[in-house]
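In: I'll drop the sequence and a predicted model, then ask my questions.
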Amino acid sequence: MLVGYGRVSSSSQSLDIQNEALAAAGCDKVFTEKMSGRSTIDREQLAMAIDFVREGDTLVVTRLDRLARSVGDLHRIIETLTSKGVEFRCLAQQGVNTDSSTGRLMLSVLGAVAMFENDLRLERQREGIEKAKRAGKYRGRKPTINPDRVKELRQNGMGPAAIARELQIARASVYRALAA
């Protein structure tokens, strides 16, 4: 059985292209999610896909970076699949699979390249933030919590949990606003 996995990083992105490619590849079942790919932690649909596949199945992704962005995560996933007797195939990077030694080599090389690209992107981002800070243009993320409103609700006798529910924020954010 071919089992597909698709992922995009944000809720504003569409999974349509991946779903179409996985269907065209003959996937009988497809798991999709809108989650960051920086880590495999909290990627519920990925965990479900790995749990779902059985010996003789093949897990299919459209691109390698949809599965993992670090070599460590990639190797852990492939190790888990291999121990279950499950093959892996990537549609966009032909030859990236686990059914040949060349495919496994390509998998490792492309995984390392993806991790390198991610590191470069983060480095450029940090450099841009530092430059903006030096120029006095970087102020960080705009506040999403109004500390005055939190304090006002507290003065009116509302407890931290009730304030958090009222403002739809975390209780820890309430405590930080009250301490400020």
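Out: Cool, got the structure.
In: use CA for all of it now, contacts and neighbours both
Out: Will do.
In: so what does the helix or strand where residue 76 lies touch, helix or strand wise?
Out: Take DSSP states H and E as the rule and residue 76 turns out to sit in helix 71-83. For helix 71-83, the packing partners by 3 or more C-alpha pairs under 8 Å, 6 or more residues apart in numbering; DSSP states H and E come out as strand 87-90, helix 101-134.
In: I'd like to check the angle between the longest one and helix 71-83, please.
Out: When axes from the mean of the first three to the mean of the last three C-alpha atoms, to 10 degrees is applied, the directions of helix 101-134 and helix 71-83 differ by 150 degrees.
In: which of the residues in helix 101-134 are buried?
Out: 103-104, 106-108, 110-112, 114-115, 118, 129 (16 or more other C-alpha atoms under 10 Å).
In: please compare the first structure with the one that follows:
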Amino acid sequence: MAVNQLISTNLAAIATFKNERRKERQREGIKAARKGGKYLGRRTVIDKKLISQVQNLKENKNLSVTEIAKLTERGRTTIYKVLKQQLNYVPFNRLVKNDK
């Protein structure tokens, strides 16, 4: 029993060490890639066309976020991001244009 526990403890310690070392190498690789301008992360789905579509549908047709998401075939979260970050809308029970 004690031998089995000793072996499992050693195997767990080795696995933890290997995992930490792998994470460290990954961080170093990402850092080197960023320095070289190669690590850009995930591409954004927000472009000028989507921004203008969302603006048109919200301001001219006064559609809801769900309706805009269905029409543009994007997620509701993406539409909220466009409205808040690009078009300066703020949540106030419903999204309202911030005139500041």
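Out: That came in fine, so what should we check first? Keep in mind it's a predicted model, so treat the numbers as computed, not measured.
In: returning to that earlier point: want to throw the helices and strands packed on helix 71-83 of structure 1 into JSON lines with distance to residue 71 of structure 1?
Out: Shown next, in JSON lines, are the helices and strands packed on helix 71-83 of structure 1 (distance: least, C-alpha to C-alpha, whole Å):
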{"stretch": "strand 87-90", "distance to residue 71 of structure 1": "15"}
{"stretch": "helix 101-134", "distance to residue 71 of structure 1": "5"}
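In: tell me which of those lies nearest to residue 141 of structure 1.
Out: Closest approach to residue 141 of structure 1 among these (C-alpha to C-alpha): helix 101-134, 11.6 Å.
In: on that earlier part again, what's the helix holding residue 76 of structure 1 aligned against in structure 2?
Out: Alignment note (TM-score structural alignment): helix 71-83 of structure 1 is unmatched in structure 2.
In: do the same with stretch 113-132 of structure 1
Out: Under TM-score structural alignment, the match for stretch 113-132 of structure 1 is residues 14-33.
In: average gap between that stretch and structure 1?
Out: Overlaying structure 1 shows stretch 14-33 of structure 2 at a mean distance of 1.3 Å from the equivalent residues (mean C-alpha distance after the TM-score superposition for structure 1).
In: hang on, the earlier thing: list the buried residues for the helix holding residue 76 of structure 1?
Out: For helix 71-83 of structure 1, by 16+ other C-alpha under 10 Å, it's 71, 73-74, 77-78, 81.
In: distance from it to the middle of the chain?
Out: 16 Å (C-alpha atoms, centre = their mean, to the nearest Å).
In: for stretch 113-128 of structure 1, same thing?
Out: Counting by C-alpha atoms, centre = their mean, stretch 113-128 of structure 1 is centred 16 Å from the centre of its parent chain.
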